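Asks: Got a sequence here, can you build the structure:
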Amino acid sequence: MKSIFFDCNDQLGPVWEQVLRPDDPPIDVNMTPFKKEELPLVIAGYDIAIDDHSYMPTDLVERCKQLKHIVFLGTGAASYMNIAELKERGITVHIIKGYGDVAVAEHTMALLFACARDIARMDREVRGGSWAPKEGMQLQGKTVGLIGLGGIGGEFARMAAGIGMNVIAYNRTPKPELGIKQVDIEALLKTSDVVSLHLTLGDETRGFLGAERIALMKHGAILVNTARGALVDEQALIQALKSGIIRHAGLDVFHSEPLDAKSELAQLPNVTLSSHAAFRTLEASQTLLRRAIDIVKSIKG
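Replies: Here you go, the predicted model:
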């Protein structure tokens, strides 16, 4: 079967070369940027496409008559394509789990520290000639509520406990074996000084933090999202940031990516942004790309 990694980039290219093995199947690599509407031209004639976070709208994909498999580099394929519609058209979407749990948890912690101490805002102000120290939130002894206790949530729970935070969690399926106090979502939102999102995105979780749930949050709490932007009602989040219900938000993911510089989120001073980079470490990328190649090897037809 003919395969292509159609949206490789300068960062992943060298890593791809590192993880290739002599017995791997031939996989073409495209490193030339293209417009979204050019997608059918790029993957025309291929049976398998490896996707590093490019949008794959159904109306474009269905023009690729030979395509049968998409290997998405990560777990959030639902943010970039309609998996059910593609399945109806005979295209199977493969995702990759667990490759970067530590990397994402570390990035979550980095965003939390940046939010708690207003680091990004002070950096901007100092570079602009203003010297205005900000009062931060001390995290030791504060309660962090994790929404989702998968691999990333579990790693972040370990890190948060390590700096002296009180960890509680909500998970749709109870996990008593983790030894973490689990509560209902209303109790978590009302009592947490920090709320960190670690849910997968699906029909049941899209818009999980809507206006009603955000209104339940402890006044002055911090929100960190390194999961998926669509888990949160963006307009409700913006209003909560303006009103002070949410003291500060640390966001790595957004409804539409890349985030428009004119977006209201990008204008608010109490938001710290990163460019969907939580999983981007050399170690995680090596594991991710190696597993993608192994999936391609395993596909028989």
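Asks: Going by C-alpha atoms from here, please, whenever you check contacts or count neighbours.
Replies: Fine.
Asks: Please, which helix or strand holds the most centrally placed residue in the chain?
Replies: Geometric centre of the chain, nearest residue: residue 227, 3.7 Å, by Cα atoms, centre = their mean. For residue 227, there is no host helix or strand (DSSP states H and E).
Asks: That one: what's its closest spatial neighbour, skipping adjacent residues?
Replies: Sequence neighbours aside, residue 198 is the residue nearest to residue 227 in space, at 5.3 Å (criterion: Cα to Cα, 6 or more residues apart in numbering).
Asks: Next, the contact list for the one you found, please.
Replies: 146-150, 152-153, 225-227 (Cα atoms under 8 Å, 6 or more residues apart in numbering).
Asks: Same question for residue 299.
Replies: Not one residue lies near residue 299 by Cα under 8 Å, 6+ apart.
Asks: returning to that earlier point: which residues does the residue nearest to the centre of the chain contact?
Replies: Residue 227 sits next to 197-200, 252-253 when contact means Cα under 8 Å, 6+ apart.
Asks: any idea how far the residue nearest to residue 227 lies from residue 147?
Replies: The gap separating residue 198 from residue 147 is 6 Å, by Cα to Cα, to the nearest Å.
Asks: So which residues of the stretch 151-300 of the chain form helices?
Replies: Using DSSP state H, counting those that start in this stretch, the helices of the stretch 151-300 of the chain run over residues 151-162, 185-191, 211-215, 234-243, 264-267, 282-298.
Asks: Residue 119 is nearest to which of those helices?
Replies: Judged by Cα to Cα, the one of the helices of the stretch 151-300 of the chain that comes nearest to residue 119 is helix 264-267, at 15.7 Å.
Asks: can you list the residues that contact the closest one?
Replies: With Cα under 8 Å, 6+ apart, helix 264-267 has contacts from 238, 260, 271, 273.
Asks: to compare against the first, here's another:
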Amino acid sequence: MKIVYLDEPTYLPEDWRRRFAELGDFEVFHDRPDSDTAAARLSCADAAVVEWTRLDAALLAEVTRLRYITLVTSSFDMVDLFAAKARGITVAHCPDYSCQAVAEHTFALLLAVSRRLLAADIAVRQGASHLYRPFLGRQLSGLTLGLLGTGRIATAVARIAVAFGMRVIGTNRTGTAAPGITLVSLKDLLRSSDVLSLHLPLTPATVQILTAERLATLRPTAVLVNTCRGTLIDQAALVGMLEYGRLAGAALDDLADDDADRLRGLNNVVLSPGIAWYTDSARTANLAEIHHNLASYLAGRPENVLTAPVG
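Replies: Just a heads-up that it's a prediction; the model follows:
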């Protein structure tokens, strides 16, 4: 069984490399290949671990031999799942490893923007002490946290929110109950939330799910937090609302391309570079989940599967 790690592992210490090698002939590539190189590597393998490379229909059409992919991530928008299924390639992802890490980062971002921590830090470094007026914060206790999406990460966010004394509401497509979350309609979620936090995968159905019209229904005092893909939001509309005081603030772990430079220049925005998942515990749990995915596939009982081969 030939297994390749296709592209530049963020974290793969030697002891874990040896554990993966016990599953088969394991080869690791420490770069980010172009499409032709990626297709060639995948065509020489039975199974692959993929972290960075976008696997679109054109690339997958060139791949032979490969029958299994496990993504390093919980997100899966980087793979054309229909094309993978048509090629007979099973695709799995890692949905569990970062739930607590992302939930904690949600509150790191929220507290940073609601208490103006970045500006306060700069002020102290410039010599300020006991400077109050510019840094009036908003207390979380008693506020309503709205969760757009109520899956694993959202429920972890809800647990933390309750400890802060927040009321937690949420919405999902199916009306499925979620622990610690009172389900409401999307319309009521947007109108009632003091803090709106996004917890959705990026799919064709969720691209810009927060349209300009929906953003306009948020309270002017509300804060938007997004630890998912930036493309879930109409970013140009968001920038306009933040610039003109129609929204109090935003805290974002990923940006879309639209008006990104304008967004970076706003002082009511806190940004992080896609690190919501990245903790000491989560990166080790990630390797364990990848290993589990591969082992379960080799045992004939694949888990965390997003697609199955045709037939």
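Asks: For the two chains, what TM-score is obtained?
Replies: Aligned and superposed, the two chains score 0.86 in TM-score terms (TM-score structural alignment, normalised by the length of structure 1); 295 aligned residues with a Cα RMSD of 2.7 Å.
Asks: quick one on the thing from earlier: I'd like the helices of the stretch 151-300 of structure 1 as a markdown table, with mean neighbour count and distance to residue 94 of structure 1 appended.
Replies: Output for the helices of the stretch 151-300 of structure 1, formatted as a markdown table (neighbours: other Cα atoms under 10 Å; distance: least, Cα to Cα, whole Å):
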| stretch | mean neighbour count | distance to residue 94 of structure 1 |
| --- | --- | --- |
| helix 151-162 | 20 | 18 |
| helix 185-191 | 19 | 30 |
| helix 211-215 | 16 | 32 |
| helix 234-243 | 17 | 28 |
| helix 264-267 | 14 | 32 |
| helix 282-298 | 18 | 8 |
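Asks: Export those helices to TSV and append columns for distance to residue 12 of structure 1.
Replies: What follows is the helices of the stretch 151-300 of structure 1, written out as TSV (distance: least, Cα to Cα, whole Å):
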stretch	distance to residue 12 of structure 1
helix 151-162	22
helix 185-191	38
helix 211-215	37
helix 234-243	30
helix 264-267	27
helix 282-298	7
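Asks: Now do the strands in structure 1.
Replies: Counting by DSSP state E, residue ranges of the strands within structure 1 are 3-5, 27-29, 48-51, 69-72, 92-94, 143-147, 166-170, 181-182, 194-197, 221-225, 246-251, 271-273.
Asks: Dump those strands into TSV; add mean neighbour count as well.
Replies: Putting those into TSV (neighbours: other Cα atoms under 10 Å) gives the following:
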stretch	mean neighbour count
strand 3-5	22
strand 27-29	16
strand 48-51	25
strand 69-72	23
strand 92-94	19
strand 143-147	25
strand 166-170	23
strand 181-182	18
strand 194-197	26
strand 221-225	25
strand 246-251	26
strand 271-273	22
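Asks: Would you format these as a markdown table with distance to residue 209 of structure 1 included?
Replies: Rendered in a markdown table, the data for those read as follows (distance: least, Cα to Cα, whole Å):
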| stretch | distance to residue 209 of structure 1 |
| --- | --- |
| strand 3-5 | 34 |
| strand 27-29 | 38 |
| strand 48-51 | 28 |
| strand 69-72 | 26 |
| strand 92-94 | 27 |
| strand 143-147 | 10 |
| strand 166-170 | 13 |
| strand 181-182 | 18 |
| strand 194-197 | 9 |
| strand 221-225 | 11 |
| strand 246-251 | 13 |
| strand 271-273 | 17 |
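Asks: show me what contacts the residue nearest to residue 40 of structure 2 when sequence neighbours are not counted?
Replies: Counting by Cα to Cα, 6+ apart, residue 63 is the residue found nearest to residue 40 of structure 2 once chain neighbours are left out, at 7.1 Å. By Cα under 8 Å, 6+ apart, the contact list for residue 63 of structure 2 reads 39-40, 42-43.
Asks: just checking, which of those belong to helices?
Replies: 39-40, 42-43 (DSSP state H).
Asks: For the residues you listed, pick the one with the most neighbours.
Replies: residue 42 (28 neighbours; other Cα atoms under 10 Å).
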